[in-house]
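Colleague: The following block contains a protein sequence and its predicted model.
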Amino acid sequence: MATGLLAVAYGAVNVKDYLFYKRGMSFTIPDRFKPWIFRRGRAIRDGRRSLAAVTGLTAAMALGVSLLELPCTAGLPVVWTGLLRANAVAGAEFVGLLGVYLLVYLLDELVLFTWW
C-alpha cells in the first residue's frame, strides 16, 4: 500500500513538472549541482576512480533499486498463489495458472528482449 501511494505521489509530481516546469516541488536536478555531477561522472568514465569505488557504488545502487522493487516482484506472486490456494486449485491446474501468470508478468520483457 505504501509503495503504491509513493508511486502515485511521484507520478503526480512528474505530471506537475511536465505542465509547470521548475515551479514548486520538483524531482529535477538543480542547475547548480549539474557541473559537480558531470565532473564526477566523467571521472568515473575516464578511469580516474578506482575499480573498487566504482564497483561499490554500483552495488549500492543495485541494492537500493532491489529494495524498492521487492514489493512488486515478491508481492504479486504471493497474492496470486494465495488466491489459487484459497480457491483449492492444485496440481496441474495450479502449475498451468501459475505459468499463465508468469507469462503475463514477464510479457513486457519477452517482447523487449525478443525484438531488440
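Modeller: Right, received. Where do you want to start?
Colleague: When you work out contacts or count neighbours from here on, use the C-alpha atoms and nothing else.
Modeller: OK.
Colleague: From the centroid of this protein, which residue is nearest?
Modeller: Nearest to the mean C-alpha position of the chain, counting by C-alpha atoms, centre = their mean, stands residue 69 at 5.1 Å.
Colleague: Quick check: next helix or strand after the host helix or strand of residue 98?
Modeller: Residue 98 belongs to helix 91-105 when assigned by DSSP states H and E. Downstream of helix 91-105, the next assigned helix or strand under DSSP H and E is helix 107-115.
Colleague: Would you mark the buried spots in that next one?
Modeller: Residues of helix 107-115 include none that count as buried (16 or more other C-alpha atoms under 10 Å).
Colleague: one more structure, for comparison:
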Amino acid sequence: VYLLFCAENMPGGGFVAGLVAGVAFITRYLAGGRFELARAAPLQPGLFTGLGLFISTAVGLLGLLDGTVLHAFTYHGHLPVFGDFHMSTPILFDFGVYLLVLGVVLDIVRA
C-alpha cells in the first residue's frame, strides 16, 4: 500500500505495488499451498482484474467531460483526525492498475 500512495513523488505506483502484493500472495502459496492462498485471497482474481480495468478506464475517460483525455481532476478536503488532504485522479488510476496487476498475478498463481 505504501508503494501505491508514494508514487506521486517517489518511485512506485500501481504496477509496482500490485507486483509486490502479488509476491506476498505467492509467498503464502509457497508456504501453505492452494488452501492457504484460498484463505488469504477468498475473492476470485477476475473480480480484481475486472474492477481494476474498469476503474482505470473510467478515470482515463473522465477527462472527456472536460473535453480532453486523461485530464487530472483534483479534490481538496479535510478529515477530522488526519487534517487537510489532496487527492487527484492519477491516484485512482494507479489504484485501478494495482487491482489489475494483483488480479493477473493471483490468476497466474491459481492456474
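Modeller: Okay, I see it. In this text, all values refer to a predicted model and were calculated from it rather than measured experimentally.
Colleague: Superposed, what's their TM-score?
Modeller: Aligned and superposed, the two chains score 0.28 in TM-score terms (TM-score structural alignment, normalised by the length of structure 2); 54 aligned residues with a C-alpha RMSD of 4.6 Å.
Colleague: what about residue 37 of structure 1, distance to residue 43 of structure 1?
Modeller: Computed with C-alpha to C-alpha, to the nearest Å, the distance linking residue 37 of structure 1 and residue 43 of structure 1 is 10 Å.
Colleague: Quick check: residue 86 of structure 2 is in a helix.
Modeller: No - Residue 86 of structure 2 sits outside any helix when classified using DSSP: H, G, I helix; E, B strand; the rest coil, being strand.
Colleague: Nearest residue to it in space, please, no chain neighbours.
Modeller: residue 76 (4.6 Å; C-alpha to C-alpha, 6 or more residues apart in numbering).
Colleague: wait, is that neighbour part of a strand?
Modeller: Yes - the assignment for residue 76 of structure 2 is a strand, going by three-state DSSP.
Colleague: quick one: it and residue 87 touch, right?
Modeller: Yes - applying C-alpha atoms under 8 Å, one finds residue 76 of structure 2 in contact with residue 87, separated by 6.4 Å.
Colleague: more neighbours, those two?
Modeller: residue 87 (12 against 9; other C-alpha atoms under 10 Å).
Colleague: mind listing the strands in structure 2 by residue range?
Modeller: With DSSP state E as the criterion, structure 2 has strands at 74-79, 83-88.
Colleague: any chance of these in JSON lines, with distance to residue 55 of structure 2 too?
Modeller: What follows is the strands of structure 2, written out as JSON lines (distance: least, C-alpha to C-alpha, whole Å):
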{"stretch": "strand 74-79", "distance to residue 55 of structure 2": "16"}
{"stretch": "strand 83-88", "distance to residue 55 of structure 2": "14"}
